[in-house]
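Trainee: test case, fold it:
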Amino acid sequence: MSDVTEGQGGAGNVRTLQSAIRRVRTAEAERSDVVVELRDAERARLEMLADELKGVFAEVPEDNDTFVFSIGAGTPARLWIDMTSFVVLGRDRRTYRFLKDTRLGRTVIIETANLDEVADCVTDYVAERIIERERAIEGDWVIRRAKREETARRQEEKGIPAPAAAPPAAARSTDRKALGWIAAAFLFGILIGVAVLLGYAWIRVPA
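Mentor: Predicted coordinates:
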C-alpha cells in the first residue's frame, strides 16, 4: 500500500498551482490572439467594402444628413449606412450581410460573399433613400400649397379679403431712404431757423 502511494506521489506526478496558472494564462492569451485576429479580419473586409463605396458616399448631397457611412468600434464591427441599416460579416467572417432594422424587426437585404454584389446593393439602397427623401420634401411642399389654396378659397367664399402682399424688398428700401431724406431736410430746416433767430437776437440786443 505504501509502495503505491509513493509511486503516485512521485516527482513525475507533482502538481503545483503555479504551473496550472501558467497553463491557463497561456490558453487565454492564445484565445485572445484568435479573437483579435478575427476582429481585425472583419474590420479589414468592411474597410474593403467602404473603399468600394467611397465614390458613392462622395456623391451624396451635402445637405442630406440621412447617411452615416462609418465603421463602428463595437463588436462585431459594422459598416453603418444610415441609422437603421448596416453591413456586418457572418460567422464565417467572409459573408457580407446587409441588414436593416424596421418596425417589424430586422430584415436581411442581401447576404453574399461577393464584394461587388453587396456594394451594388448598398449603392441601390442609397439611391432609393435619396429619391424617397426628395419625394417626401416635394410632397410636403404640395400639401402646404394645397392648404394655402384651400384657406384662400374659404376666405373668398366668406367675403374675407385676402391679405395684401408685402411690398418688394427694393420698394421698402426706397421708401426708407425717402423717409430718411425727409427727416434730414426737416431737421436741417429747424437748425437754419434756430440760427436765424439767434442772429436776429444778437443784432437787436444793444452792445
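
Trainee: rest of the way, CA atoms for contacts and neighbours
Mentor: OK.

Trainee: which parts of this protein are helices?
Mentor: 2-8, 17-52, 54-59, 115-157, 169-204 (DSSP state H).

Trainee: for those, give me JSON lines that also has distance to residue 109 and mean neighbour count.
Mentor: What follows is these, written out as JSON lines (distance: least, CA to CA, whole Å; neighbours: other CA atoms under 10 Å):
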{"stretch": "helix 2-8", "distance to residue 109": "63", "mean neighbour count": "9"}
{"stretch": "helix 17-52", "distance to residue 109": "16", "mean neighbour count": "14"}
{"stretch": "helix 54-59", "distance to residue 109": "18", "mean neighbour count": "12"}
{"stretch": "helix 115-157", "distance to residue 109": "8", "mean neighbour count": "13"}
{"stretch": "helix 169-204", "distance to residue 109": "52", "mean neighbour count": "11"}
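
Trainee: of those helices, which is nearest residue 91?
Mentor: Smallest distance to residue 91 across the helices of the chain (CA to CA): 10.1 Å, for helix 17-52.

Trainee: I have a second one here; can you model it like the first so I can compare?
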Amino acid sequence: MSEAPDSSTEPRPVRLREALRQARIEAADRTGVVVDLRDAEVARLEILNEALDPLFAEVPNQIDLFDRGVSQGETPRLWIDVVAHVVMGRDKRQYRFVQDTRNGRIVLAESHDIGAIVKAVTDYVARRMVERERAFSVTRIQAQASSEVPRRGRVWPFVLGFVLGVLSLFGYALYESLKPISF
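Mentor: From the prediction side, this is the model:
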C-alpha cells in the first residue's frame, strides 16, 4: 500500500501574496538607488548650469535663441536651446553635450571636466549667434532688393489697361448711338 506523502518533508509552495510582497520590496530598493542616481545627475547638471551663468550673462537680451534649464524627467537634461542639451554619460560622472539633427543625435563634446563642456557650449552659442546674424542679413538684403523695385513699373500697366477699357467702352457707345434706328 502506498502511504500518503508527509507534508513536512515536501517543500511548501510559495504563496503568490508572499512573492508579490518580496518583489515589491526589491523594486522599492532598486527605485531608491535609481532616485539617488537621478538626484546626483540633476545636482551635477545644476553645477554645470551655474558654471554657464557668466556665458549667458553676455548674450544680448534681444537674442532669444537660448532657453537654458534643467529638465527632470526620466533622463535629466540641461537644455541649452531647442536642439542642444547636456546629459550625463553612462558612468553618471561624464558630461555629454549633444545636438539633435535631422540625421539623428550627434555628440558635440564629452568630458568629465566642467571647463571642457563650458568651452564647448560657448563655441556652440557663438556659432548659433553667427548663424542668426547671417540669417538676418540675408533677410535684410532680400527686403531691400524687393523694396527697390519701382512702383511705377507696377502702376503703369494698370493705368494703361484702365484707359484702354474706358476708350473701348466710349467707342462702343458712340458706335451704337450712330447706328440708324430701324422701325
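
Trainee: overlay the chains and give the TM-score.
Mentor: The TM-score (TM-score structural alignment, normalised by the length of the second structure) is 0.73; 155 aligned residues with a CA RMSD of 2.8 Å.

Trainee: picking up where we left off before, nearest to residue 100 of the first structure, of the helices of the first structure?
Mentor: helix 115-157 (10.7 Å).

Trainee: circling back to that earlier point, could you dump the helices of the first structure into a markdown table with distance to residue 74 of the first structure added?
Mentor: A markdown table is the format used below for the helices of the first structure (distance: least, CA to CA, whole Å):
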| stretch | distance to residue 74 of the first structure |
| --- | --- |
| helix 2-8 | 50 |
| helix 17-52 | 10 |
| helix 54-59 | 22 |
| helix 115-157 | 21 |
| helix 169-204 | 54 |
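
Trainee: could you say which one of those comes nearest to residue 78 of the first structure?
Mentor: Among those, the nearest to residue 78 of the first structure by CA to CA is helix 17-52 (7.4 Å).

Trainee: and that closest one, how far from the second structure on average?
Mentor: Average distance, helix 17-52 of the first structure versus aligned residues of the second structure after superposition (mean CA distance after the TM-score superposition for the first structure): 1.4 Å.

Trainee: distance check, residue 137 of the second structure against residue 157 of the second structure.
Mentor: 33 Å (CA to CA, to the nearest Å).

Trainee: contact partners for residue 9 of the first structure?
Mentor: Going by CA atoms under 8 Å, 6 or more residues apart in numbering, residue 9 of the first structure touches no other residue.

Trainee: from residue 129 of the first structure, how far out is the residue nearest the centre of the first structure?
Mentor: The residue lying closest to the centre of the first structure (CA atoms, centre = their mean) is residue 65, at 4.1 Å. Residue 65 of the first structure sits 12 Å away from residue 129 of the first structure, going by CA to CA.

Trainee: what does residue 139 of the first structure give?
Mentor: Taking CA to CA, one finds residue 139 of the first structure at 15 Å from residue 129 of the first structure.

Trainee: with residue 1 of the first structure instead?
Mentor: On the measure of CA to CA, residue 1 of the first structure and residue 129 of the first structure end up 82 Å apart.

Trainee: with residue 55 of the first structure instead?
Mentor: Distance from residue 55 of the first structure to residue 129 of the first structure, by CA to CA: 17 Å.

Trainee: next one: residue 105 of the first structure
Mentor: Using CA to CA, one obtains 19 Å as the distance from residue 105 of the first structure to residue 129 of the first structure.
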